[in-house]
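Visitor: Quick one, structure for this:
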Amino acid sequence: MNAAPSSPQRAVVLLSGGLDSTTVLAIARAAGYDCACLSFDYGQRHRAELQAAKRIANALGAYRHQVVQLDLRPFAGFGGSALTDESIAVPTAGLSSGIPVTYVPARNTIMLAIALGFAEVNQAQHIFFGANAVDYSGYPDCRPAYVQAFSAMANLATKAAIEGQLLEIHTPIIHATKAEIIQQGHALGVDYGLTVSCYQANDAGEACGVCDSCRLRKIGFQQAGLADPTRYQSAQ
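Guide: From the prediction side, this is the model:
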């Protein structure tokens, strides 16, 4: 990692290791922000995305990458999602409408709350979050109204904001299609071969090719007119 900067343009970036959050990090860096990245080990099905996040933070010049330990699995009293409960199957039959079983209850709220505290302690007035309300986003905590409400709460809840240093939450891809996200990242030089988007990737970070996230990623690269660098578990 690079040395911590003295610039007032510090930002905290929520970095999962997937395509969307990587693009958001690239956007923040291109805009001149000095970025600290937060990733979360919350009991998800695999750790390949966390390994990807570490590679991406290094490749895109973050000055810090912090992995926060949470436990949202059933035996910790949470669960309720195919991403944290192995008794709930990851959907592979194709994209559908409504809120998917891969929705993790309160995940984004928990992560943003931790990012809020991290930003205040590190004197950062910006949080970048890869929320997306297009391309099959049935997640209630990715909507513009949710982000606006959290932003309002954040600026009522912190000492920094009360003293005049308001926090801004940036969601630069919230209205973009997957193809538009990929095209923007490609223009910024993002190596999407570093990313892991699959809900059930293996330990090597190879994607299943059939989960909802894989399907969206495939379609995105096709519509963007770019080669898909994803490594699959078998020929897709």
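Visitor: okay, CA-based contacts and neighbour counts for the rest of this
Guide: Will do.
Visitor: the longest strand in the chain is where?
Guide: For the chain, the strand with the greatest residue count under DSSP state E is strand 34-41.
Visitor: Number of residues surrounding the spatially closest residue to G32 that is not a sequence neighbour?
Guide: Once flanking residues are discounted, G32 sits nearest to Q9: 7.5 Å by Cα to Cα, 6 or more residues apart in numbering. Other residues lying near Q9 total 15 when counted by other Cα atoms under 10 Å.
Visitor: The structure of the following sequence is requested for comparison with the preceding one:
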Amino acid sequence: MKKTAVVVFSGGQDSTICLIQALRQYKFIYCLTFYYGQRHKKEIDIARNLALKLGVQSHKFMDISFLYELTSSSLITNNLSDLEVRTHQDRSIPSTFVPGRNILFLTLASMYAYQLKSSVVIIGVCETDFSGYPDCRNAFILAMNRSISLGMHFDIVFKTPLMRFTKAEIWALADFLGVLYFVIHETITCYNGIKSYGCRKCSACVLRNNGLRDYLNNKSSVRQSLQDKTN
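Guide: From the prediction side, this is the model:
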């Protein structure tokens, strides 16, 4: 078992699955949760409660709400215009995109890891499901990883366990880990701040719930697909 890792943790489906997996792979986990002025603070409380339930020994909260002064996004300005359902064909960048958010998350997480002498940062980004967020793509993660390693003169590794998985496959992973219903009922993804199945209307809820429905209706094929990607 490896020593330590820093997990960027939001209390959402993806980061919770990453955290649960990491707790089984590393001797010690440092959770790092950011408040960046998002539309609702409920996810901060949910992240705190989840970490406690999962037995996380170190959970740091960082206020970077100054992002509100630097950027524009419906996630931090309460502009509800982009909370409608988006299709898989729509490849435009949604107004819920927060420019620079993951750049800042990874930079600060790396600084924290450097201080802790931990060489691994885990983040639950995924490019295979539709999102439209350019900072969730593998090419960005690899470039950012190289830049920070060079700039800090520190051999740090960004791990993205969910990068190649669809939402259905991510639910299959939760089931494989034995935490499917825990993740369904205890995490928050909804842009309107509603836990579990959420408002069922915003893009985040539709993506999450469609993925769950796809997994439950096609368990054997989704599990096989997950297995093929992890072998």
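Visitor: The second structure: matching residues for the longest strand of the first structure?
Guide: Here strand 34-41 of the first structure aligns to the second structure at residues 28-35, judged by TM-score structural alignment.
Visitor: From the chain's centroid, how far away is that stretch?
Guide: Chain-centre distance of stretch 28-35 of the second structure: 12 Å, with Cα atoms, centre = their mean, to the nearest Å.
Visitor: And stretch 184-192 of the second structure, by the same measure?
Guide: 12 Å.
Visitor: Okay, helices next: where are they in the second structure?
Guide: Remark: helices assigned in the second structure by DSSP state H are 13-25, 42-53, 67-70, 74-77, 101-116, 138-152, 167-176, 180-186, 203-217, 219-230.
Visitor: and the alignment partner in the second structure of A119 of the first structure, what is it in contact with?
Guide: Aligning on TM-score structural alignment places A119 of the first structure opposite A113 in the second structure. By Cα atoms under 8 Å, 6 or more residues apart in numbering, the contact set of A113 of the second structure is 5-6, 119-121.
Visitor: Filter these down to the ones in strands?
Guide: 5-6, 120-121.
Visitor: returning to that earlier point: to T87 of the second structure, which of the helices of the second structure lies closest?
Guide: helix 203-217 (8.9 Å; Cα to Cα).
Visitor: residues of that closest one that come out buried?
Guide: Buried residues in helix 203-217 of the second structure, counting neighbours by 16 or more other Cα atoms under 10 Å, are found at 203-209, 211-212, 214-215.
Visitor: ok, the residue nearest to G32 of the first structure touching Q123?
Guide: No: if you go by Cα atoms under 8 Å, Q9 of the first structure and Q123 don't touch, sitting 9.3 Å apart.
Visitor: which of the contacts of A113 of the second structure map to contacts in the first structure?
Guide: Among those, the ones whose aligned partners also touch in the first structure (both residues aligned by TM-score structural alignment, their matches' Cα atoms under 8 Å) are 5-6, 119-121.
Visitor: which one among the residues you listed gets closest to V85 of the second structure?
Guide: Closest to V85 of the second structure, out of all of those and judged by Cα to Cα, is V121, at 31.6 Å.
Visitor: how about that closest one, what does it touch?
Guide: 5-8, 106, 109-110, 113, 156-159.
Visitor: Distance of it relative to I156 of the second structure?
Guide: The gap separating V121 of the second structure from I156 of the second structure is 7 Å, by Cα to Cα, to the nearest Å.
Visitor: before we move on, what about I141 of the second structure?
Guide: From I141 of the second structure to I156 of the second structure the distance is 12 Å (Cα to Cα).
Visitor: so what corresponds to the residue nearest to G32 of the first structure in the second structure?
Guide: With TM-score structural alignment as the criterion, Q9 of the first structure matches K3.
Visitor: Compute the number of surrounding residues for the aligned partner of A59 of the first structure in the second structure.
Guide: Under the alignment by TM-score structural alignment, A59 of the first structure pairs with K53 in the second structure. Using other Cα under 10 Å, K53 of the second structure has 9 other residues around it.
Visitor: right, and L32 of the second structure touches K60 too?
Guide: Yes: using Cα under 8 Å, L32 of the second structure is in contact with K60, at 4.9 Å.
Visitor: Between the two, which has more neighbouring residues?
Guide: A count of neighbours by other Cα under 10 Å puts L32 above the other of L32 of the second structure and K60, at 20 against 13.
Visitor: what residues are up against the more buried one?
Guide: 6-9, 59-62, 109 are the contacts of L32 of the second structure under Cα under 8 Å, 6+ apart.
Visitor: Compare the residues you listed with the first structure and list the overlap.
Guide: Where the first structure agrees (both residues aligned by TM-score structural alignment, their matches' Cα under 8 Å), the contacts of L32 of the second structure reduce to 6-9, 59-62, 109.
Visitor: most surrounded residue in those?
Guide: Busiest of those [other Cα under 10 Å] is F9, holding 29 neighbours.
Visitor: measure that one to F97 of the second structure for me?
Guide: As defined by Cα to Cα, F9 of the second structure lies at a distance of 18 Å from F97 of the second structure.
Visitor: returning to that earlier point: want to throw the contacts of V121 of the second structure into CSV with distance to L75 of the second structure?
Guide: Below are the contacts of V121 of the second structure laid out as CSV (distance: Cα to Cα, whole Å):
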residue, distance to L75 of the second structure
A5, 28
V6, 25
V7, 22
V8, 18
L106, 19
A109, 21
S110, 24
A113, 27
I156, 30
V157, 29
F158, 25
K159, 25
